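1. missing the sequence, but the structure's below:
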């Protein structure tokens, strides 16, 4: 069943989504070589709780952490651990919060220090594919229009692998609602989009093949060929004419830029 949100509910969801964005900005401020992903997770959880919210992911279907933190060839759902991140890594952080009865959900892939040019392009194309998908998230279109826009740009134009096993989703009082929002598909297919539908659009794009495998923890998804993967996600509300993006990358990108400038002497 698809639940449409009232204007008041959308504003509550915006508050949740923007708190996720601020949490990711906090992560951007502290990220540096030598940190562990467990340290990042603890910092994010402290920030969320201090803002009178609850981490959406913690204990969700048994997931034991606040953030999904996926490094290099880990696509999504990575378990935070004690392995230090290093210069040249890419780190995808996916986080959700529950506040005022609604969830917010967003993800961002960070570059640690100096990364290879082909990895920079992967990050850029994945982020661009997200916004191309959002452009199609307007009333009157269908889910497949979003899916096609992402796949066409990432897979057909740039020859990357678009993950099939994991998809975007509806969002609201529950973390995962209908409809599912794949990152691949045919234009004009799938559920029709109506004003007030809130969804999480989240391209998961591999530099190499689209196939993935699961680690023994049952959660961490990795690329089959060991090449890097990127993941960006926004919570958006379908509107007439133009989607309303409830989360934001502005604070994250500003923090990321400041952190890079501050640590440039390190590299």
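-> Perfect, I can see it now. Please read these numbers as outputs of a predicted model, since none were measured by experiment.

2. going forward, measure contacts between C-alpha atoms and count neighbours the same way
-> OK.

3. residue 155 is in contact with residue 149, isn't it?
-> No. The pair residue 155 / residue 149 is not scored as a contact, 10.0 Å apart, by C-alpha atoms under 8 Å.

4. which of these two has more neighbours?
-> Between residue 155 and residue 149, residue 149 has the larger neighbour count (other C-alpha atoms under 10 Å), namely 23 against 19.

5. the more buried one sits in which helix or strand?
-> Applying DSSP states H and E as the criterion places residue 149 in helix 143-151.

6. who does that helix touch, helix- and strand-wise?
-> In terms of contacts (3 or more C-alpha pairs under 8 Å, 6 or more residues apart in numbering; DSSP states H and E), helix 143-151 is packed against helix 117-135, strand 177-181.

7. residues contacting it, please?
-> Residues outside helix 143-151 that contact it (C-alpha atoms under 8 Å, 6 or more residues apart in numbering): 129-130, 132-137, 162, 181-193, 203.

8. one more: stretch 10-24?
-> Under the criterion C-alpha under 8 Å, 6+ apart, residues 44, 47-48, 93, 95-100, 102-108, 172, 196, 198, 235, 237, 246-249, 251-252 lie in contact with stretch 10-24.

9. list the contacts for residue 142?
-> Counting by C-alpha under 8 Å, 6+ apart, residue 142 touches 187-193.

10. against that first model, consider the following:
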């Protein structure tokens, strides 16, 4: 069942997603060699609660933390731990909030210190592919148009698309219908309508697309142990263009200031 949101509901979803965006901005200040993902998790949980929200991932189906922190070859659902991040690592931070009865969900992959150029390219292309997908989130298009836009852009750049993990609807539940794969055929799949709210989240690998689940029951990593990137926005399908409810603005302000130091 796909729930179309009213304008009022979309504004409530925007508030929750902007809290996610600001939480990312807070977390971004701390990402450097030597910091642990458990520290990032604590910062995020405090920030979300201080701003009237509840961490959406904490205890969700038994997940033990507020953030998913996936380092290097981990694709998604990494559990924060006390192992310090190292220079040259990348870490995907996936954050969700519940505010005023509605969910927010967004992910960003961060560089830790100095990162190889090939990996920087993977991050850049994955981020760009997210916006290619968002361009297709308009009334009358289909879910396959989003997936095709992401897949063709990433594969043309020599990277591979994870198939088993997908985007999803967002609303009063963290995961709603429809599923939003990052691959597909143009003109295929569910027809998009104004008022649909979906999370588009490319998960793109430097090597092959195959993944495995770790023994913890959560962490997904690449089978070939090559790194993976993940970027996500929650968007409302519009008549003429998508309305991006989350934002990377706060992250990028922090990263810009850090690069100028």
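-> The structure has been received and is ready for your questions. In this text, all values refer to a predicted model and were calculated from it rather than measured experimentally.

11. can I get the helices and strands packed on helix 143-151 of structure 1 in JSON lines with mean neighbour count?
-> Listed next are those as JSON lines, based on neighbours: other C-alpha atoms under 10 Å:
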{"stretch": "helix 117-135", "mean neighbour count": "20"}
{"stretch": "strand 177-181", "mean neighbour count": "20"}
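
12. now these as a markdown table including distance to residue 62 of structure 1?
-> Below are those laid out as a markdown table (distance: least, C-alpha to C-alpha, whole Å):
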| stretch | distance to residue 62 of structure 1 |
| --- | --- |
| helix 117-135 | 28 |
| strand 177-181 | 18 |
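
13. before we move on, the earlier item: which of the contacts of stretch 10-24 of structure 1 fall within strands?
-> Judged by DSSP state E, the contacts of stretch 10-24 of structure 1 include 93, 95-99, 102-108, 198, 235, 237 as members of strands.

14. got the end-to-end distance for stretch 210-223 of structure 2?
-> End-to-end distance of stretch 210-223 of structure 2 (C-alpha to C-alpha, to the nearest Å): 6 Å.

15. quick revisit: of the contacts of residue 142 of structure 1, keep whichever come out buried.
-> By neighbour count, with 16 or more other C-alpha atoms under 10 Å, the contacts of residue 142 of structure 1 hold 190, 193 as buried.

16. so which of the contacts of residue 142 of structure 1 sit within strands?
-> Short answer: these have none in strands (DSSP E).

17. in structure 2, which of the contacts of residue 142 of structure 1 still touch?
-> Counting by both residues aligned by TM-score structural alignment, their matches' C-alpha atoms under 8 Å, structure 2 reproduces these contacts from the contacts of residue 142 of structure 1: 187-193.

18. determine which two of those residues are furthest apart.
-> Spatially, the most separated pair among these is 187 and 193, at 12.8 Å (C-alpha to C-alpha).

19. can you tell me how far the counterpart of residue 85 of structure 2 in structure 1 is from residue 54 of structure 1?
-> When structure 1 is aligned by TM-score structural alignment, residue 85 of structure 2 is paired with residue 85. Distance of residue 85 of structure 1 to residue 54 of structure 1, given as C-alpha to C-alpha: 26 Å.

20. check residue 185 of structure 1 too.
-> From residue 185 of structure 1 across to residue 54 of structure 1, the span is 34 Å (C-alpha to C-alpha).

21. likewise residue 209 of structure 1?
-> If you go by C-alpha to C-alpha, the gap between residue 209 of structure 1 and residue 54 of structure 1 works out to 36 Å.

22. repeat for residue 197 of structure 1
-> Separation of residue 197 of structure 1 from residue 54 of structure 1 (C-alpha to C-alpha): 23 Å.

23. out of those two, which sits in the busier spot?
-> Using other C-alpha under 10 Å, the more surrounded residue of residue 197 of structure 1 and residue 54 is residue 197, with 25 against 18.

24. contacting residues for the residue nearest to that one when sequence neighbours are not counted?
-> Using C-alpha to C-alpha, 6 or more residues apart in numbering and skipping the chain neighbours, the partner closest in space to residue 197 of structure 1 is residue 4 (4.8 Å). By C-alpha under 8 Å, 6+ apart, residue 4 of structure 1 lies in contact with 195-198.

25. for ChimeraX, write the select line for the buried members of these.
-> Selection of buried members from the contacts of residue 4 of structure 1 for ChimeraX, criterion 16+ other C-alpha under 10 Å:
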select :195,196,197,198
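
26. just give me the closest of the contacts of residue 4 of structure 1 to residue 78 of structure 1.
-> Top of the list for closeness to residue 78 of structure 1, among the contacts of residue 4 of structure 1 and by C-alpha to C-alpha, is residue 198 at 25.1 Å.

27. what's near enough to touch that closest one?
-> Applying C-alpha under 8 Å, 6+ apart to residue 198 of structure 1 gives the contacts 4-5, 10, 170-172, 235-238.

28. pick out the most distant pair among those residues.
-> Maximum distance among the contacts of residue 198 of structure 1 (C-alpha to C-alpha): 14.1 Å, for 4 and 235.

29. closest to the centroid, which residue in structure 1?
-> residue 107 (2.5 Å; C-alpha atoms, centre = their mean).

30. helices of structure 2, start to end?
-> For structure 2, the helices defined by DSSP state H occupy 7-28, 37-50, 117-134, 143-156, 249-260.

31. how close does the residue nearest to residue 183 of structure 1 when sequence neighbours are not counted sit to residue 232 of structure 1?
-> Excluding its sequence neighbours, the residue lying closest to residue 183 of structure 1 (C-alpha to C-alpha, 6+ apart) is residue 147, at 4.5 Å. Residue 147 of structure 1 sits 14 Å away from residue 232 of structure 1, going by C-alpha to C-alpha.

32. so for the two, which residue has more residues nearby?
-> Neighbour count, other C-alpha under 10 Å: between residue 147 of structure 1 and residue 232, residue 147 has more, with 31 against 25.

33. and residue 15 of structure 1, how close does it get to residue 169 of structure 1?
-> Using C-alpha to C-alpha, residue 15 of structure 1 is found at 19 Å from residue 169 of structure 1.

34. how far away is residue 188 of structure 2 from residue 234 of structure 2?
-> For residue 188 of structure 2 relative to residue 234 of structure 2 (C-alpha to C-alpha), the value is 21 Å.

35. go on, residue 16 of structure 2?
-> Residue 16 of structure 2 is 10 Å from residue 234 of structure 2, by C-alpha to C-alpha.
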